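Undergrad: Quick one: sequence plus predicted model below, questions after.
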Amino acid sequence: MFHRIRKKILFTILTGLFFVFIGVFSVHFQKARHQIPFETKSSEQLTPVLIKLVKRLKTTSNSANYIAEIKQIGLSTAKGKLLFQVQIDTVKPTLILSDFLWVYGDLEKVQGPLNPHQFDYKAYLEKLDVYQRMTVKNGHWVMQESNAFSILRWADQTRLQIQTALKKLDFTSDEFGIINALLLGQRTELSEELQEDYTKAGAIHILAISGLHIGILLLLFNTLFKPLLFFKQGAYIKTILLVLLLWAFALIAGLSSSVIRATTMFSFVAIAMIFKSQTAVLHSLISSLFVLLLYNPLFLFDVGFQLSYAAVFGIVWMQPLIYKIWKPKVWLFRKAWQLTTVSIAAQLAVLPISLYYFHQFPALFIVSNLLIVPCLGFILFVGLLVIALSLFNAVPIFLVDAYGFIIATMNAIIQWIASQDAFVIEEIPFSAPLLLVSYACLISAFLYISKPKFIKLVSLLLAILCFQSLYFLEKWQSSQQRKFVVFHQTAQTVLIHQQGTTATLFHNLDSLSLKHSSFLKSYRIGERITRQTAIDSIPSLISFANKKLLIVDSLGVYQLNGLEYPIVLLRQSPKINLERLILSVTPSLVIADGSNYTSSIEAWEKICKNFKLPFYNTRTQGAFVFYEDK
């Protein structure tokens, strides 16, 4: 028996090492870390770069953003990816994926975050193998013709054609934005307010084509094709049709990464449904996970990928266990309980990831999911019908009005739920270690529920103990923080004096900017700030620890008061004689924040260099952080 156990352990270890080897090899082989031969620099003669558009990113108010593959730089063949940004003027660029463009501009490195705990867009792009960016004005390129067929181009053209057809119908801007997101995977037409409402209501997943949408379509098509089971090979014919229809929808949705992943996952599920076994479905999910990670291991770090698989695994594994808690006899109650348990299982499975990335918990998620998800299948089905008819200009007015009313009603429900501020818990600190330990707690709990055993109970209690210990350790570490921060903010000055979990904020932001400031919110979450006092003026002198901060603004008026070796902060481009100031107080450091002109900063930096005095520029170096315990 001991020999058999030893062989089993050895087999498990070797299997694990084998998959680790596959992962390492796949990363090495697939990850396109191709170095660009050289960077183009600003000069009188810019080097032409040939690029191919491969992915459309979210459009901002200033630019349309794409991921592009570099094919050629000048006369040299090149490989790599870049962030291609087109400045938006009065007209948005009409570019199609797989377009080849000759562009003239500077290849620049993507800048990292300039403030503590700010979203790291550079790291996000690096996971897409993107290390440089290029910004051009709208129309400042030469299109290179290509006769080669591209399924990506065809999918993008089809989606644009559908969008054009839908815009001709009498939908409001919010209704069109929802239809565009639900059926075409594009959230560019959604207002910020509507997106925020869906987030607060715990229903933002509805607006991103994912496993939920593909899964609902699979159930709809599966029900539609049930009569095929009466034929001898009906099960196989049905499966083939299901997979084809799912991929047809993926084409309409533009073949984005999230859509491809979800469709691949449910294609495996459709095949597993032939065997009518929960175990087969679970194995199919694991198989699809393996195939997708083999194709691109970096999917593992994609938030959408993590949320999608966590939710589906939660529904497949956790939902049956939760459903057993209560078995209502009335059909209506049974169906309502089934839907509730699906929502609870999915939310439990994604909760740690949601807290880690988004730091908020919508307590009314069950209400929004109970009211919206049951209708989502009907909304998707009617939406596909509207799309099909719109391509032939044959959508009846009553159908447009009815569908618009359904979408407007859904938006109204979401807006009402989102308005219940007391039920939206925001700014929840949640670190990566807490994420891992919380999943250990969750998995241990459901393993114990499935088959209660003493060893499983011990594992669960240990996981909970680890979670509590880690939580209190992080809380204690935050309470020990003592620091002063000069943030980087264009045209503004923002300072924070932090003592433990309390902070004093000095700023010149308007009330709206202060309320919606993402970098300040990220800082509060990351540092576990529980109490913040905001002062909407910048004093000329601030004391912290054993240091003095002399602040010189645009008036250029300051009082020395016997100061020695202070830190000097220059803001709003003051017209001062910096040399005289340096000789007067002998500062230990000069800081220039984002409220200054670039020309002024460059002049000050030269003066400090002549005096061999440290100079700190937040525009290039990011926020200045002074730790009081050092």
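TA: Okay, I see it.
Undergrad: only C-alpha atoms for contact and neighbour calcs from this point on.
TA: Will do.
Undergrad: Quick one: neighbours of the residue nearest to Val27 when sequence neighbours are not counted, just the number.
TA: Distances taken as CA to CA, 6 or more residues apart in numbering place Pro297 nearest to Val27, at 6.0 Å, with adjacent residues excluded. Number of residues near Pro297 (other CA atoms under 10 Å) recorded here: 21.
Undergrad: I figured Pro297 was touching Phe25, is that so?
TA: No: Pro297 is not in contact with Phe25 according to CA atoms under 8 Å; the separation is 10.0 Å.
Undergrad: give me every residue that touches Glu69.
TA: Neighbouring residues of Glu69 by CA atoms under 8 Å, 6 or more residues apart in numbering: 51-54, 79-82.
Undergrad: Alongside the first one, take a look at this:
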Amino acid sequence: MNKQPLFILVLCFILGIVFQDQFSLNKTAIFIFAGICSAIFATLFFKSYLIHKSKSVLLGIMFFGIGIIIHCCNMVTSSETNFDSSKKTVVFKISKKLNSNEKYKNYECIAQVGKKYFSSIVRIPVERDQLDFDHYYKVEAFIGKLKPPQYDFQFDYSHYLKRKNIGYQLYVSNEILSVPRTDLDIQEKIKQKRLKVLQNIDNTDISAQSREFLKGIILADRTEIDSSVVQDFSRSGLVHFLAISGTHIMVIFGLFYFLFKLVLPLKFRRYTIIISLVFLWFFAAFIGFGNSVLRSCTMLTVYFIYVLLQRKPDVLHSMALSAFIILIFDTHQLFNIGFQLSFIAVLGIFWLNQPILKCLPKQDGYGKKLIFNTISISISAQLATLPLVLYYFHQFSFISILANFVIVPFSELIIMLSFGMAGLIALHLDFDIINMVYDFVIHGLLKSIHWFADFDFLFFENISMNLVEVFLLSIIIYVLRFVFLKFNFKNIMRFIILSLMFFIVRSGFNIKENQREEILVHQVGKDKVLSIKDGNRAYFWMANTSDREKVIKYVINPYSSSRRLKNIELKSLEGITKKIIYKSKIYDIN
């Protein structure tokens, strides 16, 4: 507590959030915790030997209680609104553009039916014109309540949206009427400006892939990007490069700092940092204060506050303070996968980077420092995030280490080029030669990433992982630091024992899961898929007309990783067959 007080207190705050999220304490319990926190806060002003000795424990309890209280406030939602299955006349305005699919363009919106207001997802046919923030829209639409998934292994999209207070979706097929708005607030005006820039990018002469890459890497808009490109980034372990992350924010801050340093004299160097941070936050506001953008900007700002106050920057203090600032405004951010991965990655770099560097050859030149630092940072971040990546995505690619080593050193150049390109397009400046150069560079980058993604034998998917295994694997990675620092018998044995414990526990879960036998009927759109699990093997029956890729993506892969399957067999239902025979038993799909 004496070495990292802020970090430990924020951990207590986070535990309070998790506790409230799991147990949902009632108002009486919340008032009790509020009273305890107030009493602890009051006692801290009294000088007493007993209080002084127990101060750390009391502060931990207080921050735990604050986490419970604040998350309780954030969990308060409006009363549910019920609609029948008939069409309703809906008036709505969009609040966010979401990813499109092959059928629909999707948006978050604030909708009104009669005198009832509610947040919803609106889905319009993909061939319709894009919606904007400048209009109110009126349409006849079906209102569907978001439902939990059919089975436990499926992603709970309704729970994810519930954290954003969204419980409905509108399906639009009729003509949409629009009326210009005159009540846009500042945030909506900024969103509309960003939308205009995105539309300007769509009207340029660069290729579609380059346009979508530019919108994703600078303006945080991946809503129209080709699914094959996203898959390449995912399989090569470079998906962090596609989304705006700490690297992007650092490069953009560096650009601002470089430009203002040229303008302002040396004695105003402190103000150069401040002005650069202000412009960075303007940029963050322009691209919509996305979760990853907000996290990166907050962490960078906290770091430079230490610099401006002439205090030695402390990574754990900076990270803890950034997390606390973000969570104090929105505790639901804690359950965002990006939030967890980004902070764990920084923690991993703090914990493992220097020990890994000591194991690498001596860095006695700028070139060697750049190469080996890139390798060590990449390995540190990937090792630290590995348990969560396996838990959430059930996949891992060994090629990601090499891909990051090759691609990441060029990331600064790509980001600066893309930032300049977006700036020119925003100013309606279009130069054919610059378009050609940008197209050439991005096509080369995407081909390189596709080449890495094609190493199928280094890519593993449907990897099973539960929270107990995540915890044990995290401890093993924690112990790795001591192995790297001091390669002796004690540290090696500690690592080996923990690894054996992990594999024993994992084998136990595998054996337990393989004893389960179950028969399920999965609904995929209008089609049904029958699955029969027998030990570590499962059989899936689907109609010939079923979308095979969709069934594999949304049913077979999640089911395989959840049930720890080793063998999967797909079978086709002939004609209008509704019954199948398996092991002398007849199963009716209906």
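TA: Ah, there it is. Worth saying up front: this structure is predicted, and the values here are computed from it rather than measured.
Undergrad: follow-up on the earlier one: please list only the buried members of the contacts of Glu69 of the first structure.
TA: The neighbour count (16 or more other CA atoms under 10 Å) marks 51-54, 79-82 as buried among the contacts of Glu69 of the first structure.
Undergrad: Tell me which residue of the second structure lines up with the residue nearest to Val27 of the first structure.
TA: Matched across to the second structure, Pro297 of the first structure falls on Thr331, judged by TM-score structural alignment.
Undergrad: how close does its match get to Cys72 of the second structure?
TA: 9 Å (CA to CA, to the nearest Å).
Undergrad: sorry, back to before: state the distance from the residue nearest to Val27 of the first structure to Gln338 of the first structure.
TA: Counting by CA to CA, the gap from Pro297 of the first structure to Gln338 of the first structure is 35 Å.
Undergrad: and after the helix or strand containing Ile70 of the first structure, which helix or strand comes next?
TA: Here Ile70 of the first structure sits within strand 63-73, counting by DSSP states H and E. Counting by DSSP H and E, the next helix or strand C-terminal to strand 63-73 of the first structure is strand 76-77.
Undergrad: Which stretches in the second structure count as strands?
TA: 88-97, 104-113, 116-125, 135-145, 168-172, 177-180, 395-397, 459-461, 517-524, 527-534, 537-543, 567-573, 579-582, 585-588 (DSSP state E).
Undergrad: Could you count how many residues lie near the residue mapped onto Trp451 of the second structure from the first structure?
TA: For Trp451 of the second structure, the aligned position in the first structure is occupied by Trp416, per TM-score structural alignment. Residues lying near Trp416 of the first structure (other CA under 10 Å) number 12.
Undergrad: if I look at Trp416 of the first structure, how far off is Leu376 of the first structure?
TA: 18 Å.
Undergrad: same question, Ser146 of the first structure
TA: Counting by CA to CA, the gap from Ser146 of the first structure to Leu376 of the first structure is 40 Å.
Undergrad: Between the two, which is the more surrounded one?
TA: Neighbour count, other CA under 10 Å: between Ser146 of the first structure and Leu376, Leu376 has more, with 19 against 10.
Undergrad: For that one, give me its contacts.
TA: The contact partners of Leu376 of the first structure, taken as CA under 8 Å, 6+ apart, are Ile216.
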